[in-house]
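S.K.: Provide a 3D model corresponding to the input given below.
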Amino acid sequence: MASKQSTVASFVEAAPPGELSNVVADIKALAPNEVQSLEPAFKKYNEEQYTTVKVPGSSGAVLISAYNALADGRYYDSASQTSFEVDHASQKASNPQSHPLDSPNADLIHSLHKSFSTTASEHFPSSTIGIYPSDSTIALLLVANKYSPQNFWNGRWRSTYLFSPASNTLTGTIKVDVHYYEDGNVRMSASKKVEVAVGSGAEGVVRAIGKAENAFQEELNKAFGALAEGSFKGLRRQLPVTRQRVEWEKVGGYRLGKDIGGR
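M.R.: Sure thing, here's the model as predicted:
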């Protein structure tokens, strides 16, 4: 049987996009003694979800991942060549320091930053990218968040690609996570693996990424259309003859013929 600590940690690690603070508030109310032991869970969540932070002195957001983690617990940004500390519980960055990019592919990484940033801004209303040397490959990461709590939904798009300059191959995964919670609790999680040969140079890499992501978006659109006209339509409760929603909490007091039938 899982321990109480591991159970509570699993709630943090599985928090829907944009709702970590709500999950933590529930934990504080239900298991306050476990909050102090959640640092590893916060770290895992931030790295896996590509949480973005604002580094003091930086003009834009920087994402957190295992790809830009340093041995001393700090993280770095290859674009600004800065390292920084992170408080994983509060998702705040601090103590920036110079961190020059040390990689034989430094010029290619800078070119990828420029091309990938341009493409991301064209396809996402708001997004953050990160590009980092990773062994013999280059990791290209993207996260795009869309939060609409007033409409009871939040969503996140994450892309992870590994480009090999030696073989001009690109492999990776695209993930989409959406949570809808008005009068219910529906969560959609979808992913797609990518493996393609690409043209040389930054433009060839980014062009292949754009093509893969557009194809995945089209697949999602077709799937949503099929669900709306099929499974979801079959599950949807039909309106009564009054064409108004039934107030189910008051159903015990309805007079069937008059209040529901309208007669």
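S.K.: only C-alpha atoms for contact and neighbour calcs from this point on.
M.R.: Will do.
S.K.: Would you work out how far apart the start and end of stretch 10-17 are?
M.R.: With CA to CA, to the nearest Å as the measure, stretch 10-17 spans 15 Å from end to end.
S.K.: ah, wrong one, I meant stretch 116-129
M.R.: First-to-last residue span, stretch 116-129, CA to CA: 8 Å.
S.K.: tell me which residues in it are buried?
M.R.: Neighbour counts over stretch 116-129 (16 or more other CA atoms under 10 Å) mark F116, S117, A120, S127, T128, I129 as buried.
S.K.: Now the second one, please; I'll put the structures next to each other:
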Amino acid sequence: MSRTAALSSFVESTPPGELSDVTKAIKSILGDDNVSSELSPAFEKYNEEQFTTVKLPGGSNEVLVSEHNRLGDGRYYDVESQSSFEFDHATQKASGVQSYVLESDNADLVKSTIKSLSTHAAEHYPKSSIGVFPVSDETALAILTVANKYSPSNYWNGRWRSSYIYTPSSGSITGTIKVDVHYYEDGNVRLLTNKDVDLKVGQNANASEIVRAIAGAEKKYQEDLNKAFGSLSEGAFKSLRRQLPITRQKMDWDKISGYRVGADIGGGRTR
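M.R.: Alright, predicted model coming up:
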């Protein structure tokens, strides 16, 4: 594997909200502050796949970057703000904002879907950005949501991504839900999930019907995740622990949620 390929793999596997940290680490290890140009394709791939969000100069809301709203030459567009912008994939900064009006046979459906999807996202995600874009051949819509929650002071970051392709002629919605959570206090634990979605709505469905179907799929997946974590807590996580902790006393699993980590479990000792 070449140096560029190896470094690119580090970039492409970067956890949510940590690209600048990974880039700094690469520069420090190599002693090369000019490595960003070598990794430019990897940065672009990462930002588009992760639906990286950016606040436009003079704007209040964050817009997302993806392959579906790419214009070429490093520029992207946002339907809601009716603007296009230049995006620096290495620094994740936007500049060169210009007016951009969407011209599409599906423009009305795009705008109404944005409105319905915005309501859904605001109700279910604490901080999110959405995008609805016609695909290149005008036969379908790409419907994207990304929700980020970063807490580096508590050593964790997380991201929800959902992407769907709606085809009016067949009434089909196909896509994927992805969840990526990284916890790195005194260790390195990462959750990566990937759920394929295949839905049917009526041909030429309206925006409310499209988003209602998507909302139902996302709600079910969140419920499934909650059940899975409950099973892990009651089963697999217990089997991973040694029978006796450092206190030499058995763990009272019925009271585990009430323990103060580091104090009660560690017998009152602090580091």
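S.K.: what's the TM-score here?
M.R.: After superposition, the two chains reach a TM-score (TM-score structural alignment, normalised by the length of structure 1) of 0.89; 246 aligned residues with a CA RMSD of 1.7 Å.
S.K.: List just the nearest of the buried residues of stretch 116-129 of structure 1 to R156 of structure 1.
M.R.: Nearest to R156 of structure 1 out of the buried residues of stretch 116-129 of structure 1 is S127 (CA to CA; 10.0 Å).
S.K.: Show me what G60 of structure 1 lines up with in structure 2.
M.R.: Taking TM-score structural alignment for the superposition, G60 of structure 1 sits opposite N61 in structure 2.
S.K.: now swap in Q91 of structure 1 and tell me
M.R.: Per TM-score structural alignment, Q91 of structure 1 is aligned with Q92.
S.K.: next one: Y181 of structure 1
M.R.: Per TM-score structural alignment, Y181 of structure 1 is aligned with Y184.
S.K.: now the helices for the stretch 101-250 of structure 2?
M.R.: Taking DSSP state H, counting those that start in this stretch, the helices of the stretch 101-250 of structure 2 run over residues 107-124, 207-234, 236-240.
S.K.: Now tabulate those helices in JSON lines and tack on distance to T167 of structure 2.
M.R.: Shown next, in JSON lines, are those (distance: least, CA to CA, whole Å):
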{"stretch": "helix 107-124", "distance to T167 of structure 2": "12"}
{"stretch": "helix 207-234", "distance to T167 of structure 2": "10"}
{"stretch": "helix 236-240", "distance to T167 of structure 2": "41"}
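S.K.: Could you point out which of these sits nearest S40 of structure 2?
M.R.: Taking the helices of the stretch 101-250 of structure 2 one by one with CA to CA, helix 107-124 is closest: 30.8 Å.
S.K.: Average offset of the closest one relative to structure 1?
M.R.: Helix 107-124 of structure 2 differs from its equivalent in structure 1 by a mean of 0.4 Å after superposition (mean CA distance after the TM-score superposition for structure 1).
S.K.: what's the angle from that helix to helix 207-234?
M.R.: 30 degrees (axes from the mean of the first three to the mean of the last three CA atoms, to 10 degrees).
S.K.: packing partners for helix 107-124 of structure 2?
M.R.: Packing contacts for helix 107-124 of structure 2, counted by 3 or more CA pairs under 8 Å, 6 or more residues apart in numbering; DSSP states H and E, involve strand 128-134, helix 207-234.
S.K.: Could you save the ones you listed as TSV and add columns showing distance to R159 of structure 2?
M.R.: Compiled in TSV, these are given as follows (distance: least, CA to CA, whole Å):
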stretch	distance to R159 of structure 2
strand 128-134	10
helix 207-234	13
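S.K.: closest one to V35 of structure 2 among these?
M.R.: strand 128-134 (30.1 Å).
S.K.: Tell me roughly how far the closest one lies from structure 1 on average.
M.R.: Averaged out, strand 128-134 of structure 2 is 0.4 Å away (mean CA distance after the TM-score superposition for structure 1).
S.K.: Tell me the counterpart of G171 of structure 2 in structure 1.
M.R.: Correspondence of G171 of structure 2 to structure 1, assessed by TM-score structural alignment: N168.
S.K.: S200 is in contact with that match, correct?
M.R.: Yes: shown here, N168 of structure 1 and S200 form a contact pair, counting by CA atoms under 8 Å, at 6.6 Å.
S.K.: if you go through the stretch 51-200 of structure 2 in chain order, where are the strands?
M.R.: 53-55, 62-64, 70-72, 75-78, 83-88, 93-99, 128-134, 141-151, 156-167, 172-183, 189-200 (DSSP state E, counting those that start in this stretch).
S.K.: Of all these, which one is nearest L232 of structure 2?
M.R.: strand 189-200 (12.8 Å).
S.K.: Pull the residues that contact that closest one.
M.R.: 171-183, 213, 217, 221 (CA atoms under 8 Å, 6 or more residues apart in numbering).
S.K.: change it to 7 Å
M.R.: With CA atoms under 7 Å, 6 or more residues apart in numbering as the contact definition, strand 189-200 of structure 2 has outside contacts at 171-183.
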